[in-house]
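S.K.: Make a model of this:
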Amino acid sequence: MTAEGAAGRRVARILLDTSLPQLDHLFDYAIPGELADEIRAGQRVRVPFRSQNRKSFGTVIEFTEQSDFGGELAQIAEIVSPLPTLTPEVWRLARAVADRAAGSAGDILRLAIPTRQVRVEKQHLAGTAPDPGEHDTPFEAEEADTELAGLLTGGARLAIDASHGPVRLGTGEWVGGWSLQLARAALAVHAEGRSAIVVLPDYRDLDQLRDALASLGHAGVVRLDARQSKGERYAAFLRALDPEPRIIIGNRSAVYAPAHALGAILIWDDGDPVLAEPLAPYVHARDAALVRAGQSGAGLLFAAHSRSAEVQRLVEIGYVQAQRHPPRRTRVVHADASMTPDAFAGRVPEFAARIIRQESRRGPVLVQVATPGYAPVAVCASCGDAARCRACAGPIGFRSAGVAACRWCGEPARPWQCGTCDGTVLTERGMGSQRTVEQFERQFSDARVLLSDGEHPRERVDARPALVVATRGAEPIAAGGYRAVVLLDAERLLGIESLRAAEDCLRWWENAAALAAPDGQCVMASGGGPTVQAFVTGRTEEWRSAELHDRHALRYPPAVRVASVTGGAAEVERALASIRDLGAQDPAVPGIDVLGPVPARGPSGYEQVPGIVRLIVRFDYGLGAEIARRLRGVLVADAAGSSARTRGRPPGRARPEALRLRFDDRGVFDG
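M.R.: Take a look at the predicted model:
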């Protein structure tokens, strides 16, 4: 694909807007004479499909002199928009990442290109759309990280561990120090006449980076945010499409943004599961960034307080270069180290309680807890078995004192009867964020107790004395930083049935500790073992290397790639045969093994789905392209056969036995 017009050529090759995998290829259409001078690659068009009366939307990818199709070509019906919204670079990226994940390029383009808004587009074409950057002020050289920018615009691939601690901007706002570091790097790339894309997990991270950029005089940032209205998002996309360098910030789909003269892609906290795309073909923003940097020659920067296992692997194989200077880190102590032999620890040991009491009189104190809500688990008071919902078999918890309900479907748990002993009384087990607040209001009666979780989010708290109870990932920024950060429930978090439980814990704890004031401290209230020890001592580099070594030995991601195949037994067997065939052609092919097939579990994770099975393929990175191609071939054949069998029937839900593929699922080995 090139940014071109038809230039006398008579055939346009078009990608249709469809989720059907058997249609994931280019279709040839004749260009009618009245459109020959207007049509451009990247434009949206309407074309007849299967009949002249049935129209489909599509995107012009390229032009050719003649078609290989033996019959008469249908003609393009109309050009939907004169604006080419798909650039050649984004098309190459979409095709490559879709192929890598055995998916459809159209699914990637739906993430990359927002829904068209006619009024917004007309304003943009007329030049009347507001430009937030028209009043940008020049920044001083020392405000930009020119050394880092020079490496990035030269195509370097880097990983940095960000220093702990908040910083105060010239505007008076407090942000994480990491956001100012990324802002300076992006500004320096932009100063060299190149675009920079910065990908961040959620809107709070975006707000901090936006504030940091604005404080350095760059208000004209292009923000692509899932919380924007359709009009706002499309307007931002059109600004990114302009042929001039931009700083583009956004959530996971921003990695696909059009960017003129792309110089660098920066990703903050790639270990956050929010950066894993939940829609097919489920491509992680990190993987898309790696592909895009490789195609374009742009630099790539991974920054975090705790490096992901995937980035650690890239560092150890030499593909990414890690920084050599250790970051500034909050002092961490373990409550056990200050306990007397006869002291009672409990959930909040005496040492941690003393720190909370002392420091919450001087300023804000953060207490991180494992789970939101009141009590995460309800159990039978007679036998102690965990209570399950009678409607969906989901876990029951307490929303508030005495009020129990299913945590999945919300069904009230009254009346309730135990399936084991027929008991009818529920009791609480564990403490969520709301119950912790109640406890602290009694235990620390002089303190102002605040809550921040998914239902009660706070972005910031002021510098006044307070006790802030927050779930992991919902911790607000405190003006000046927290006097102390206390981490509860380490055992519960480490006990999560997930391959990545320890890695996630280290990330949650480091991110919380990074919110402390420069003279503050972090207290690990309980817990032990290698992960806790690595966090307390700060020897996280050794821990990450050891963790990756263990995953190599056991063939777990990211030491290998994985693909899960789910569907009816016959469909999955055909997929398995295609994988077996790979080994049969060359018995010496290393690095591939198959787990299963086994009965697939339903949404609850407990009940089996009749007739549906799943297998997991583990394979070395070098085999990825071939395995994706073979599994995709089986998927396309299955979808085409299904379409032929159901043609003419009323539309309905997808067949439960239909084949489903998912590559590189971070939760594939979770309990």
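
S.K.: C-alpha only now, for contacts and for neighbours.
M.R.: OK.

S.K.: and the longest strand seen in the chain, what does it pack onto?
M.R.: Identified as the longest strand of the chain according to DSSP state E is strand 608-619. Counting contacts by 3 or more Cα pairs under 8 Å, 6 or more residues apart in numbering; DSSP states H and E, strand 608-619 packs against strand 561-568, helix 569-585, strand 592-601.

S.K.: do you know which of the ones you listed lies nearest L659?
M.R.: L659 sits nearest to strand 561-568 of all those, at 4.5 Å, using Cα to Cα.

S.K.: how big is the angle separating the closest one from strand 608-619?
M.R.: 150 degrees (axes from the mean of the first three to the mean of the last three Cα atoms, to 10 degrees).

S.K.: the strands in the stretch 101-250 of the chain, which residues?
M.R.: Residue ranges of the strands in the stretch 101-250 of the chain, as given by DSSP state E, counting those that start in this stretch, are 157-161, 166-168, 174-176, 195-199, 222-224, 247-250.

S.K.: One more, so I can put them side by side:
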Amino acid sequence: MSSENGPGDGGAEGAPPEQLALIRESVRKAKEPRAKPRTWRGAALAEQLPVARVLVDKGVLHLDRYFDYAVPAELDADAQPGVRVRVRFGAGRHRVREGRREGGGLIDGFLIERRAESDYSGPLAALAQVVSPERVLSEELLGLARAVADRYAGSVADVLQLAVPPRNARAEQQPSPPPLPPPPVPDAGPWARYEHGGAFIAALASGGTPRAVWNTLPGPQWSEELARAVAATLASGRGALVVVPDGRAAARVDAALTSLLGEGRHALLTADAGPEQRYRQWLAVSRGSVRAVVGTRAAMFAPVRDLGLVALWDDGDDSLSEQHAPQPHAREVLLLRAALDRCGFLLGGWSCTVEAAQLVESGWARPLVAAREQVRRAAPLVRTVGDADLARDEAARAARLPTLAWQVAREGLRNGPVLVQVPRRGYVPRMACAQCRAPARCRHCAGPLQGQDAVLLRCGWCGREETSWHCPECGSFRLRAQVVGARRTAEELGRAFPAVPVRTSGREHVLDTVPPAPALVVSTPGAEPVAEGGYAAALLLDGWAMLGRPDLRAGEDALRRWIGAAALVRPQEAGGTVVVVAEPTLRPVQALVRWDPVGHAVRERAERAELGFPPVSRMAAVSGPPEMVADFLRAVELPHEAEILGPVPLPVTPPGRPRRSGAPPPGEQWDRALIRVPPGSGAALAAALKAAQAARTARGSGEPVWVRIDPPDIG
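M.R.: The predicted structure is shown next:
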């Protein structure tokens, strides 16, 4: 009883046999006389537009289409496009026995549209229930969900589970306040520190749609700058959306907006608010009562009306990558929204990702940066401690704290708090040149070489063994396993500074702010609290633990985390100093010393373009039991320019460890293959993978195979 329309005859020449069969079937059905909807109960139907086209809430690819149902007369008023409904769906739905339609189970869905006729010639089942007359799915949100599903080879139903929050009846019954008139145009404020910053705000206020990649100056003013961009957009009579990685960042932007505009002009969408409050805020946005939204990852789908600006802060943070199918990244979703809604776009952060550099290089966005003199005035002094320094440092071997770091910490504690960043535990080592520390890469696909020693090496991407490696940078034949694990702890620092209070901030307990009094603040990356007046100094310890990760983004991510901590330190002219314990000749360390994340991202992009890495190329990962992955790769009809790397075995998940999406169950062995295509073929790759998955699920082919477009970790 599907209403999915097949392709027309035009362009059928040269199509594969399966597509030709679909074309012939759709043409045959089109020639059949269309029947008015009938139900097996003979219930009275709506007089106008008696057919409801429904998207059922089944995240199965072969059911990623619309189904037609009859609209009973008693549901006519409430059964409007965009409402939640319940329908019968399941075994027996297409069979009529002894005059009665066998009913499947009741499932949720969304009513997409009302029609006068159905493409299906048989009797239609009736809508079982309109859950609520609230129209929660607009045409714009449905179009965005379809674009995201196509981009990530997923189903629209899965995307809508991320986009539309669960219903709360009490929140729906409460009216939303009337919308406030547009605020006055704000002045540029701290945006004046940037070249073209004032022009960017003026363009938003005048109704323009500027697109910018914003390299933010160190310090706490980024939240005020985002608030002024939102205020300028609201002044033009349009809406604005800001997405940030976590609740702490959302609270800072929320406070900045409240201070600038007052209460009632924006909604805060975070998981901390609870389901009822979050749904109430979401409804206020959907109904048009509020025109601005600040929130975490799920807010990327917020139904802001007349969208004029989408903004994203710190797009390199891994929390912006959704873990539920189809696993979209907030940056890509906002890029789609900017294109579909023709609105402004702002991608900001203290650091700069390669994807951001790609947007500027392609000409899609313009750089929004400060002059070098302004950067030097705002940034702290950065000093380095490398391997040679550690080898000569007796204090470092005894106390596990380099002398330079100890001296900087002691001096900083005289003037305020000192931040100590230590890497998280659990990083996996990879191989690197023992002389120049350049990562060891496969000669075939440029993937990372892995191994317990330098005798037997294997590529982590394509699985090829490497028996005669030598460094292309310096010619050395010696390899080393890069340093792993956090070696400094709060207890060890407490022994080094016995009279100083030590505070910790990490996964179990994250501090938001710390007072300006002298203290050692030990934090894992991303959990650094803000110090009132800025930190007097910062120690970035065990840099190899982040640089040594077997991941394409290791250097980029290490620089982002270092700059995120260093940006909380006072400027150099106020005595702020940062010490990073890492080899000073490495590119990320040099970028930190110069405070030049944009230059680092540009060089990384050029190198990835030469080697065929994302984001210049598009890549997908296919993982599952070895025989299932092999069957999938044989069945999928990939673009002719696609390149398959692997499969290679995935690390076995130890018993008791949480299982990540796409990872093997504890104790089981899975394989993973990477599929790479050149620029311009990403849509064809996603379509091919989606078609193969749909065919596989329709057949019920054994164990699942996980497909992920643009996997964040391809090391």
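
S.K.: contacting residues around the equivalent of W214 of the second structure over in the first structure?
M.R.: Mapped onto the first structure by TM-score structural alignment, W214 of the second structure lines up with I160. Each residue near I160 of the first structure by Cα atoms under 8 Å, 6 or more residues apart in numbering is listed here: L301, F302, A303, A304, A322, Q323.

S.K.: which residue lines up with G193 of the first structure in the second structure?
M.R.: So, by TM-score structural alignment, G193 of the first structure is matched to G237.

S.K.: and that match, what is it in contact with?
M.R.: When contacts are counted by Cα under 8 Å, 6+ apart, G237 of the second structure touches P182.

S.K.: ditto for S319 of the second structure
M.R.: P245, D246, R297.

S.K.: just those now: which is nearest L511 of the second structure?
M.R.: Using Cα to Cα, the shortest approach to L511 of the second structure within the contacts of S319 of the second structure belongs to D246, at 12.9 Å.

S.K.: Could you find the closest non-adjacent residue to the closest one?
M.R.: Excluding the flanking residues, the one nearest D246 of the second structure by Cα to Cα, 6 or more residues apart in numbering is T296, at 5.7 Å.

S.K.: which one in the first structure is aligned with that neighbour?
M.R.: Under the alignment (TM-score structural alignment), T296 of the second structure pairs with N251 of the first structure.

S.K.: likewise G122 of the second structure?
M.R.: So, by TM-score structural alignment, G122 of the second structure is matched to G71.

S.K.: doesn't that match fall inside a strand?
M.R.: No: counting by DSSP: H, G, I helix; E, B strand; the rest coil, G71 of the first structure is located in no strand; its state is coil.

S.K.: Counting only strands, which of the contacts of I160 of the first structure make the cut?
M.R.: Counted as lying in strands by DSSP E, out of these, are L301, F302, A303, A304, A322.

S.K.: picking that back up, verify the contact between the residue nearest to D246 of the second structure and P245 for me.
M.R.: Yes: judged on Cα atoms under 8 Å, T296 of the second structure makes contact with P245 at a distance of 5.6 Å.

S.K.: any idea of the angle the longest strand of the first structure forms with helix 569-585?
M.R.: Our comparison of strand 608-619 of the first structure with helix 569-585, counting by the same axes, to 10 degrees, yields an angle of 20 degrees.

S.K.: what's the mean distance for strand 608-619 of the first structure versus the second structure?
M.R.: When the second structure is overlaid, strand 608-619 of the first structure sits 3.9 Å from its aligned residues on average, using mean Cα distance after the TM-score superposition for the first structure.

S.K.: what's the angle between the helix or strand following that strand and helix 569-585?
M.R.: Per DSSP states H and E, strand 608-619 of the first structure leads on to helix 624-646 as the next helix or strand towards the C-terminus. Angle of helix 624-646 of the first structure versus helix 569-585, following the same axes, to 10 degrees, is 150 degrees.

S.K.: following helix 624-646 of the first structure, which helix or strand comes up?
M.R.: Using DSSP H and E, the helix or strand that follows helix 624-646 of the first structure towards the C-terminus is strand 660-663.

S.K.: so how much does that next one differ from the second structure once superposed?
M.R.: When the second structure is superposed, strand 660-663 of the first structure averages 1.0 Å from its matched positions, counting by mean Cα distance after the TM-score superposition for the first structure.

S.K.: tell me what that strand is packed against?
M.R.: Counting contacts by 3+ Cα pairs under 8 Å, 6+ apart, strand 660-663 of the first structure is packed against strand 561-568, helix 624-646.

S.K.: For G176 of the first structure, find the nearest of those.
M.R.: Short answer: strand 561-568, nearest of these by Cα to Cα, at 33.3 Å.

S.K.: Outside of that closest one itself, list whatever touches it.
M.R.: The contact list for strand 561-568 of the first structure (Cα under 8 Å, 6+ apart) reads 572, 575, 600, 611-621, 624, 656-665, 668.

S.K.: got the angle for it vs strand 592-601?
M.R.: With the same axes, to 10 degrees defining the directions, strand 561-568 of the first structure sits at 40 degrees from strand 592-601.

S.K.: Just give me how far strand 561-568 of the first structure sits from the chain centre.
M.R.: Centre-to-centre, strand 561-568 of the first structure and its host chain are 20 Å apart (Cα atoms, centre = their mean, to the nearest Å).

S.K.: Tell me, how many residues neighbour W364 of the second structure?
M.R.: Burial of W364 of the second structure is recorded as 11 neighbouring residues (other Cα atoms under 10 Å).

S.K.: quick one: the aligned partner of it in the first structure from A559 of the first structure, how far?
M.R.: Taking TM-score structural alignment for the superposition, W364 of the second structure sits opposite Y319 in the first structure. Using Cα to Cα, to the nearest Å, we find Y319 of the first structure at a distance of 14 Å from A559 of the first structure.

S.K.: And for G33 of the first structure?
M.R.: Taken as Cα to Cα, the span from G33 of the first structure to A559 of the first structure is 55 Å.

S.K.: out of the two, which sits in the busier spot?
M.R.: Higher neighbour count among G33 of the first structure and A559: A559, with 21 against 11, using other Cα under 10 Å.
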